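**Student:** Prediction below, plus the sequence it came from.
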Amino acid sequence: MTSMRSDGVSDRERHTQIAAAARLLRAGGVVAFPTETVYGLGADAANPEAVRKIFEIKGRPSDHPLIVHIADASLLDRWAREIPQAARHLAESFWPSPLTLILRRQRHVPDAVTGGQDTVGLRVPDHPVALALLQELGPEKALAAPSANRFGRISPTTAAHVRAELDEAVDMVLDGGPCRVGLESTIISFVGGTPLLLRPGGISVAALEAVLGGRIEAPDTAQSAVRVSGSLPSHYAPVTPLEVLSAESLKRRSRELVKREQRVAVLGLTSPCQDSPHLLHFQMPAAAAAYAHKLYATLRQLDGVRFDFILAEAPPVDVDWQAVNDRLRRAAIVYCPAEIQPQEKMYEEIS
């Protein structure tokens, strides 16, 4: 008897889809696939021509590196060298998980993957379809994969998001259901000895520090020379202008825009704004993980409705909300975090 998964796909059909995806990848194709964070746009990491197709599809600058997805921690040495024991400890303790490690690359890793740098980002995705695809490809293979969307735009968290944005530009979209986490991986660099946080993400820094038994630092200007995915000042952005404001500033701003008959969507955490035909209030979850899971899908939904503005109430500024605040800051044209009082700083332009 053929068993059925919760997403309605049988085990036999899933295996057929994964085998077809693996054949396309071995032949130099590009396949969108699910991870626990967001959907990735994958190509054979050892095939420079296949990797270049990713950049063409996304419109991504060639010096912006990709993350290499591997099947398990035992393959670390195939892709990286001079690996500190602390990095091995994190890999063994957390992978598979939304954790990317930046390490010195092995010489065979193509420049197309690393953006010409001597470093490579590695992770093991925590999704059964992604892991099955990597196993099908075999231990000699890995997937170079950024998020499966146009460069700078909102990362996709469902296969439908990928199809809507990239359509026939990819050879195949492997559907694994909605992504569980909904924000990209945490990126930790071990280049230079001291572990550095280059991007907050789906796993907390506190959890990593508890295993390391020491602090993970934020890089200064000199230390942050390593380029990594999703680190540009403007990124993850909806087409609709997004402003992140304190609760009081948001109410004033929404009234101002409604008076001008602008169509406004509000992502709220507290009480709704005053009802108006020109304003729709979307109540967001009060828990950071639930908010993260919902954020990208909500922004995509609002882009589709064609509002004039999206106003988001600034979340709390604490460690639990670090990744959410990072994504909102990069996505917004105006960013006023919760600890800044309106009279001190109404808008902070994102350059």
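**Tutor:** In hand now; what should we look at? For clarity, every value in this text was computed on a predicted model and none was experimentally measured.

**Student:** hey, let's count contacts and neighbours off CA atoms from now on
**Tutor:** Fine.

**Student:** which one's the longest strand in the chain?
**Tutor:** In the chain, taking DSSP state E as the definition, the longest strand is strand 99-105.

**Student:** how much space between the most centrally placed residue in the chain and residue 156?
**Tutor:** Centroid-nearest residue in the chain: residue 184, 2.6 Å away (criterion: Cα atoms, centre = their mean). Per Cα to Cα, to the nearest Å, residue 184 is found 10 Å from residue 156.

**Student:** joint contacts of those two?
**Tutor:** Shared contacts of residue 184 and residue 156, defined by Cα atoms under 8 Å, 6 or more residues apart in numbering, comprise residue 38.

**Student:** circling back to that earlier point, sec struct for the residue nearest to the centre of the chain, please.
**Tutor:** Secondary structure, DSSP: H, G, I helix; E, B strand; the rest coil: residue 184 is coil.

**Student:** Below is an additional structure, to be compared with the one above:
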Amino acid sequence: MQTRVLKVNPKNPSLSQIRQASKIIRSGGTVAFPTETVYGLGANALDSKAVKKIFDAKGRPADNPLIIHISDVADLGILSNNIPKTAFDLMEDFWPGPLTIVLKKSKIVPKITTGGLDTVAIRIPKNKIALELIRYSGTPIAAPSANVAGRPSPTRAQHVIDDLSGKTSMILDGGPTKIGIESTVIDLSRKTPMLLRPGGVTLEQLQKVLGKIAIHPIIHGKKTKTIHRSPGMKYRHYSPRAKIILIEGQKAIVNKKISQLLQSYKKQGLRVGILGTNIKSDMTITQGSQEKIAANLFRSFREFDAEKIDIILARGTSRKGLGLGIMNRLRKASYRKIIV
């Protein structure tokens, strides 16, 4: 398959380019496109054969549900017949934006799209290219991150090209994404709302609207046999080729531990990358605000790989605000975790 790459103005998308991409969606093909979080690999969410192409291109396990993207709240009724008032409260505050809501699915949604579950995950993205693509396609679009399963999510078109060139018909290059980590996912199909995946909308923001929110134990690193109703829960995700060691604790103690590990791995002849502190190594990437950390996290993983780094020593950050989503990604990507 030959992949066409179209550079699209993110503020004023070309109607001609959008029509070309939407034609592919309507004909059962796949298109990679930017959202405000990461790039997604999209197909007609209501076409089982089209959705299967997403799983095939990514090498994604069939029981890992997809998020459906819509352009208007009016389309929600097509996908779910059971929409609680709390859903509309959240939509009013956070749509369009990085919030995915899990509801009971309608019969029209194929089981392949929901990973075989009786629930469906839905959001309206805050990105002009994405919204225009959905509108002109005339159908909800299922779109997980546009990367090979398990790899760092793409925040630039080049990341998509690196992973999926030859596996999708078209890539819409709308420049770097803004938020950098995937959407927050909240389950409203149960009596008490449950946070399934932290992301661009923080837990604190959700609590202001909903009050009491249960937190899925997997967010805190606990093993569970409960049904996984959201992407990013069941499998290892976001991982670079290098092995990440996540170190948490008081800053001074963490830095000391990183220095010790650095010397140990260097003696073994390994190339070591440092993430989150200015300790010098083969490659060091410091961090700023939580917004900057999130925006650059997955890009940093890919940059470490480009430099053939063997081990990444990553300093943890606060779990408050956007930090909960950042730490969720770091934990899922890590092969070892150390608390000092």
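**Tutor:** Sure thing, it's come through. These numbers were taken from a predicted model, which means no experiment stands behind them.

**Student:** Superposed, what's their TM-score?
**Tutor:** Scored against TM-score structural alignment, normalised by the length of structure 2, the superposed chains reach a TM-score of 0.90; 323 aligned residues with a Cα RMSD of 1.9 Å.

**Student:** re the thing from before, who's in contact with the longest strand of structure 1?
**Tutor:** 67, 79-83, 87, 118-124, 185-191, 201-203.

**Student:** from the middle of its chain, how far away would that strand be?
**Tutor:** Offset of strand 99-105 of structure 1 from its chain centre (Cα atoms, centre = their mean, to the nearest Å): 16 Å.

**Student:** Kindly report the same for stretch 319-329 of structure 2.
**Tutor:** Counting by Cα atoms, centre = their mean, stretch 319-329 of structure 2 comes out at 13 Å from the chain centroid.

**Student:** Ok, stretch 115-126 of structure 1 next?
**Tutor:** The answer for stretch 115-126 of structure 1 is 14 Å, by Cα atoms, centre = their mean.

**Student:** repeat for stretch 191-200 of structure 1
**Tutor:** Distance, centroid of stretch 191-200 of structure 1 to centroid of chain: 18 Å (Cα atoms, centre = their mean).

**Student:** Same check on stretch 86-105 of structure 1?
**Tutor:** That offset, for stretch 86-105 of structure 1, works out to 17 Å (Cα atoms, centre = their mean).

**Student:** what about that stretch, how long is it end to end?
**Tutor:** 17 Å.

**Student:** likewise stretch 119-137 of structure 1?
**Tutor:** End-to-end for stretch 119-137 of structure 1, by Cα to Cα: 24 Å.

**Student:** Of all the residues in that stretch, which ones are buried?
**Tutor:** 119-127, 129-137 (16 or more other Cα atoms under 10 Å).

**Student:** Could you tell me where it falls in structure 2?
**Tutor:** Stretch 119-137 of structure 1 corresponds to residues 119-137 in structure 2, going by TM-score structural alignment.

**Student:** What segments of the stretch 151-300 of structure 2 are helices?
**Tutor:** 157-164, 203-210, 251-267, 290-306 (DSSP state H, counting those that start in this stretch).

**Student:** looking at the ones you listed, which is closest to residue 170 of structure 2?
**Tutor:** With respect to residue 170 of structure 2, and counting by Cα to Cα, the nearest of these is helix 157-164 at 9.9 Å.

**Student:** Return the distance of the closest one from the chain's centre.
**Tutor:** Distance, centroid of helix 157-164 of structure 2 to centroid of chain: 15 Å (Cα atoms, centre = their mean).

**Student:** Now that helix on structure 1. Mean distance?
**Tutor:** Once superposed with structure 1, the aligned residues differ from helix 157-164 of structure 2 by a mean of 0.8 Å; criterion: mean Cα distance after the TM-score superposition for structure 1.

**Student:** now for that helix, which elements pack on it?
**Tutor:** Contacts defined by 3 or more Cα pairs under 8 Å, 6 or more residues apart in numbering; DSSP states H and E place helix 157-164 of structure 2 against strand 170-173.

**Student:** What is the neighbour count of residue 160 of structure 1?
**Tutor:** By other Cα atoms under 10 Å, the residues close to residue 160 of structure 1 number 15.

**Student:** residues contacting the residue mapped onto it from structure 2?
**Tutor:** Taking TM-score structural alignment, the alignment pairs residue 160 of structure 1 with residue 158 from structure 2. By Cα under 8 Å, 6+ apart, residue 158 of structure 2 lies in contact with nothing.

**Student:** Only whichever of the contacts of strand 99-105 of structure 1 are buried, select them in PyMOL.
**Tutor:** Selection of the buried residues among the contacts of strand 99-105 of structure 1 in PyMOL, burial being defined by 16+ other Cα under 10 Å:
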select buried, resi 67+79+80+83+87+118+119+120+121+122+123+124+185+186+187+188+189+190+191+201+202+203
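
**Student:** which stretches of the stretch 101-250 of structure 1 form strands?
**Tutor:** 119-123, 143-144, 172-173, 186-189, 196-199, 242-245 (DSSP state E, counting those that start in this stretch).

**Student:** corresponding residues in structure 2 for the fourth one?
**Tutor:** Spelled out, it's strand 186-189 of structure 1. Under the criterion TM-score structural alignment, strand 186-189 of structure 1 matches residues 184-187.
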